[in-house]
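# Give me coordinates for this.
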Amino acid sequence: MSKEKMSSNENEKYYSGEELTDSHPSDPNDSELKKIKSMYLPDSKADHAPSEKSIEDANGLEHPEPVEPKSLI
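Below is the predicted model:
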């Protein structure tokens, strides 16, 4: 392998800025955003607020079942 340095003219020959193109498309349109949101966002709840039970489940806590009040008779 040659360890010679290239002159700046030779570098320009290989790396012309005119040949580079913008690889990123323009901003996504509304239909693309809806498609992405439907793929990645949960739709189980409209407000996306977790329930008390789901928080307890996620933290490994036990949630007691509601107790029926005993009759006074």
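# C-alpha from now on. contacts and neighbour counts both.
Fine.
# for the helix or strand where Glu10 lies, packing partners?
Using DSSP states H and E, Glu10 falls within helix 8-14. Contacting helix 8-14 under the criterion 3 or more Cα pairs under 8 Å, 6 or more residues apart in numbering; DSSP states H and E is no other helix or strand.
# Let's see this one next, to set against the first:
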Amino acid sequence: MQRARDIEGSRSQLIASFGFVFDHLEVLYDLDVVVREFAQSRGLDYHRVPMPNDHDRVVAALARTVGRGLPEPRT
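Model (predicted):
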């Protein structure tokens, strides 16, 4: 939030969370409530990049990653 105070001449902020790939209470509250209120109290528009959640490509990438870590099936 300190950086938002230092931005002059900007009317709009685009926020992206890199800590999680799925909606998470911390993201939903901290960004969508606290940071949104902070931005709006200073006359800024607030926008957050949506989380990938259950997008097919994200699910497929996670499945491949997990699959690589599993042992080969015994026959």
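# Can you give me the TM-score here?
Taking TM-score structural alignment, normalised by the length of structure 1 as the basis, the two superposed chains have a TM-score of 0.28; 34 aligned residues with a Cα RMSD of 3.2 Å.
# related to what we said a few turns ago, next structured bit after the helix holding Glu10 of structure 1?
Using DSSP H and E, the next helix or strand after helix 8-14 of structure 1 towards the C-terminus is helix 30-40.
# how about the strands of structure 2, start to end?
With DSSP state E applied, structure 2 shows strands at 12-15, 45-48, listed in chain order.
# Dump those strands to TSV, plus distance to Glu37 of structure 2 and mean neighbour count.
TSV is the format used below for the strands of structure 2 (distance: least, Cα to Cα, whole Å; neighbours: other Cα atoms under 10 Å):
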stretch	distance to Glu37 of structure 2	mean neighbour count
strand 12-15	12	13
strand 45-48	9	15
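# so can I have CSV of those strands showing distance to Thr65 of structure 2?
Formatted as CSV, the strands of structure 2 follow (distance: least, Cα to Cα, whole Å):
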stretch, distance to Thr65 of structure 2
strand 12-15, 27
strand 45-48, 27
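# Brilliant, that's me finished.
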